[in-house]
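> any chance you could fold what I've pasted below:
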Amino acid sequence: MATHPDTLRARLEDRADLLEATRLRYRALRGLLNAFFWRDRLRANLELLREVALAQPEVDATLAAVGRRAAAEGWPRELAPVKLLEEVRHLREEVARAVERRLGPGEPVDSLSAAMLQLEEQVLATGPLLGRRAWGRAVEILPRNLPELRAACAAAEVFERLFKRPTPEGALPFNVAEADELCRALPLADAALRALWERLGRFDEEGRVRVFLQRRVRRAPVRVPRSGPELMLHAAFWHDVSRARLGELLEARLSPVVAREEEVPELLVWLAAGEPSPEARLVARGSMSEGRAGLFELAAELTRLSQARPTGVWNEELAWARLGAAAVRAKDETGPDVDRVREALQLFIRLRGQARTPARLFSPARAALPPSEVAGDMKDLPGLAQAARSVARPGP
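A predicted model of the protein is given here:
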């Protein structure tokens, strides 16, 4: 019994849509490759070439699977799905021959997809015959369907959503879930933007396009980005904004300890968790040692106590208990960050933290002399924490 064409199409599921889209792309690409000024035509449609190249492995797998199924089930050759399959196969062979011809003699490539990407690099490397303005050249070098550009845009969407919305003064602009999302977006944006700048350097030998775009990176986007360079500038702008905001945030909450790049993800999640619950602990993992984690906790707690005293006796006792526990945890840590934390504790002691005005508004020159019980060359972090608690106790 003959099979109805609609039934065959339904059995192909979404593979029929893929083959139809591929047929249209192959036709357009064949016309570009066979044109007299094929380089100029192809340079103006590099997104099409890259789209076909990226989809080619899936198209090859679909052609093989559908061909095996049609042969096994004996599909009639006059039916539309079978004609579509044969036409796509024929167009693929024509496109493959045209790509091979345009590449010219050289090393053989492993697949049609690799050959198309090699042809793209060859066309970009030759440059336009009569020159081109910087923006037009940037559009050619940065097609919108670059995987690196898509990754940068995905990360920029996270940055823009978190840092563009209004945030109460002193509050974090993200919660724990958003901090985790931000930590995944940061390395993704770093790698993607680095790859995009390297691509510009590879195809822009004179460096004019790179300089042209670098001058525009810090300009705030004023319209929805559409072209490849606009998408890159949009992603680079919000990446810079996020890095600047995070630097300010970490400095305001963890000064004088300076966070290393590899520590930022853990710190962001911990700070977000500590916003509603100050007792949240920073877990030591990876490159962060137990003492280093305690040093961050000590700096964060000292910053909070320096800015404003906790409300209520119970909350104040908990804050000092956290400071003491963090100091004990960090007592074996060494390095410049430890020295700066000691200096901050000694300054807090000199300023006699019981004053109503936040200690950060005073200077050492205006501070009172330290009491006798904390004078001298005290270097032990737990001892300094206990001395700070002692001088912060309200006077009679």
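
> going forward, measure contacts between C-alpha atoms and count neighbours the same way
Fine.

> tell me the centre residue of this protein?
Ala189 (2.8 Å; Cα atoms, centre = their mean).

> what about the helices in the stretch 151-300 of the chain?
If DSSP state H, counting those that start in this stretch is used as the criterion, the helices of the stretch 151-300 of the chain fall at 176-203, 208-214, 228-254, 264-274, 290-307.

> compare with the first, here's sequence two:
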Amino acid sequence: MATPPDTLRARLEERADLLEATRLRYRALEKLLRAFFWKDRVRANLELLREVALSQPQVDATLESVARRAAAEGWPKGSEPLVLLAEVERLRNAVTWAVERRLIAKKKPALLGEALLLLEEEVLDAGPLLGRRLWAQAVEMLPRNLPELRAACAAAEVLERIFKRPVPEGSLPFDAAEADEVRRALPVADTALETLWARLDRFDATGRVRAFLDKRARRAPVRPPRSGPELLLHASFWHGLARARLKTLMEARLSPVAVREEEWPDLLGWLVARHSSAEARLAASEVLSEGRAGLLEMAAELAALSHARPVGPWNEEAAWVRLWAAAQRARAETGPDLELLRESLRLFIRLRGQGQTPARLFSPAREPLSGLPSGHVGGEPDDLPGLVQRAREAAGRARTGQTGL
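Below is the predicted model of the structure:
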């Protein structure tokens, strides 16, 4: 007994929607490829071409699966699902033939999806037949359904939500959960935007479109983005703003150590934890060695000691203990950042020895004292723990209940 057609359609479930959408796309794409000025037509509808290309593996698998099931269950030939199946297969063959005819490459891909992506490259390489405005060319080169564009926009949405709001003085722009979001969003945005700009370089032989968009990427968006170039500019702006804010934050919290960008993911969560509790330790990782983590902890403590009026509860004696412990971690470290920390400690000892108490002892804007030797100052040791010990003694304050300093 034959199964009613409506029941057969119900058996297709979501696959029926996919096949019907594919039928509409195939019809539209076939008309574009048969047009006399087909390159201009395709260039103006690259989003359609990419939709067909990206969904093609799923469409092929669905057609094969439905055909096998129809043969196994004996679906009637005139049923609606089989009519739909036959029409989609016919249109797929027509589109495949049209794409093969339009491709210039001698070696044509066997799969329709790959052939469509190759056709997109050839169309963009050819450029417009007549002169076109730069924005129109950018729209052609950046269809909205590019996977990299979607990834960049998703990351930019996170960065915009976190960095567009005002931040009270002395506070961080994110909490622990948001710091983790930023940590995951930044590399996604980096990779996606790099790919998108490379795509422009690939298809923009004159470089005018790239320069046109690059100049506008630093402008704050004034309306919701709709086209591909607007999405790129929106993502680029918030990505650039987030990186600038993070760089400023790292400099303010960890000066004089120069923080490398690859260290940001490890530092974001630690800065949040340290904002709540000064006792939070920076764990070593694949990026941060034990000595490097100690240097960064020292920089954070020095930045805290540099404030004339610390914000919130603060114990100077405990800060010196933390500074000495961080110096113990960093004592085997070498490099320019180590020398900067040594100079900061020597500067502190020198100023305290002169009876001076500047508002910001370790301010980067302060002019370095002339004649400071690179080795010893007034006989103080060269190793970090020894310098911290002498700096604490120069502070001239009694330490009660503390050992090890």
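
> coming back round to it: nearest to Thr357 of the first structure, of the helices of the stretch 151-300 of the first structure?
helix 290-307 (8.5 Å; Cα to Cα).

> would you mind getting the average deviation of that closest one from the second structure?
Taken over the aligned residues, the distance from helix 290-307 of the first structure to the second structure averages 0.6 Å (mean Cα distance after the TM-score superposition for the first structure).

> can you check stretch 48-60 of the first structure too?
Mean deviation for stretch 48-60 of the first structure: 0.5 Å (mean Cα distance after the TM-score superposition for the first structure).

> got the contact list for that stretch?
Stretch 48-60 of the first structure is contacted from outside by 18-19, 22, 25-26, 29, 42, 112-114, 116-117, 120, 145-146, using Cα atoms under 8 Å, 6 or more residues apart in numbering.

> hmm, try it at 6 Å
The contact list for stretch 48-60 of the first structure (Cα atoms under 6 Å, 6 or more residues apart in numbering) reads 113, 116.

> again, but for stretch 81-100 of the first structure
Residues from elsewhere that reach stretch 81-100 of the first structure, judged by Cα under 6 Å, 6+ apart: 23, 30.

> okay, buried residues for it please.
Residues of stretch 81-100 of the first structure classed as buried by neighbour count (16 or more other Cα atoms under 10 Å): 81-82, 85, 88-89, 91-92, 94-96, 98-100.

> out of those, flag the one nearest to Arg292 of the first structure.
For the buried residues of stretch 81-100 of the first structure, the nearest to Arg292 of the first structure is Val99 (57.3 Å; Cα to Cα).

> any idea how far Glu120 of the first structure is from the closest one?
10 Å (Cα to Cα, to the nearest Å).

> redo the buried residues of stretch 81-100 of the first structure as JSON lines? Include secondary structure.
Below are these laid out as JSON lines (DSSP: H, G, I helix; E, B strand; the rest coil):
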{"residue": "Pro81", "secondary structure": "helix"}
{"residue": "Val82", "secondary structure": "helix"}
{"residue": "Leu85", "secondary structure": "helix"}
{"residue": "Val88", "secondary structure": "helix"}
{"residue": "Arg89", "secondary structure": "helix"}
{"residue": "Leu91", "secondary structure": "helix"}
{"residue": "Arg92", "secondary structure": "helix"}
{"residue": "Glu94", "secondary structure": "helix"}
{"residue": "Val95", "secondary structure": "helix"}
{"residue": "Ala96", "secondary structure": "helix"}
{"residue": "Ala98", "secondary structure": "helix"}
{"residue": "Val99", "secondary structure": "helix"}
{"residue": "Glu100", "secondary structure": "helix"}
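
> now, which of the residues you listed sits nearest Arg245 of the first structure?
Val99 (47.7 Å).

> buried ones in stretch 257-268 of the first structure, by neighbour count?
Quick answer for stretch 257-268 of the first structure (16+ other Cα under 10 Å): 257, 259, 264-268.

> out of those, what pair is the most spread apart?
Val257 and Pro265 (15.6 Å).

> about what we covered before: including distance to Gln307 of the first structure, could the buried residues of stretch 81-100 of the first structure go into a markdown table?
Shown next, in a markdown table, are those (distance: Cα to Cα, whole Å):
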| residue | distance to Gln307 of the first structure |
| --- | --- |
| Pro81 | 73 |
| Val82 | 75 |
| Leu85 | 72 |
| Val88 | 70 |
| Arg89 | 72 |
| Leu91 | 71 |
| Arg92 | 69 |
| Glu94 | 72 |
| Val95 | 69 |
| Ala96 | 69 |
| Ala98 | 70 |
| Val99 | 67 |
| Glu100 | 69 |
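
> which residue in the first structure aligns with Ile349 of the second structure?
In the first structure, the residue matched to Ile349 of the second structure (TM-score structural alignment) is Ile349.

> hang on, that match packs against Ala388?
Yes: using Cα atoms under 6 Å, Ile349 of the first structure is in contact with Ala388, at 5.2 Å.

> quick check: end-to-end length of stretch 257-270 of the second structure?
End to end - Cα to Cα - stretch 257-270 of the second structure spans 16 Å.

> I meant to write stretch 200-215 of the first structure there.
Across stretch 200-215 of the first structure, first to last residue, Cα to Cα, it's 14 Å.

> for that stretch, give me every contacting residue.
Applying Cα under 6 Å, 6+ apart, the set of residues contacting stretch 200-215 of the first structure is 125, 134.

> ok, now with 10 Å
Here stretch 200-215 of the first structure makes contact (Cα atoms under 10 Å, 6 or more residues apart in numbering) with 121-127, 133-142, 194-199, 229-230, 232-233, 236.
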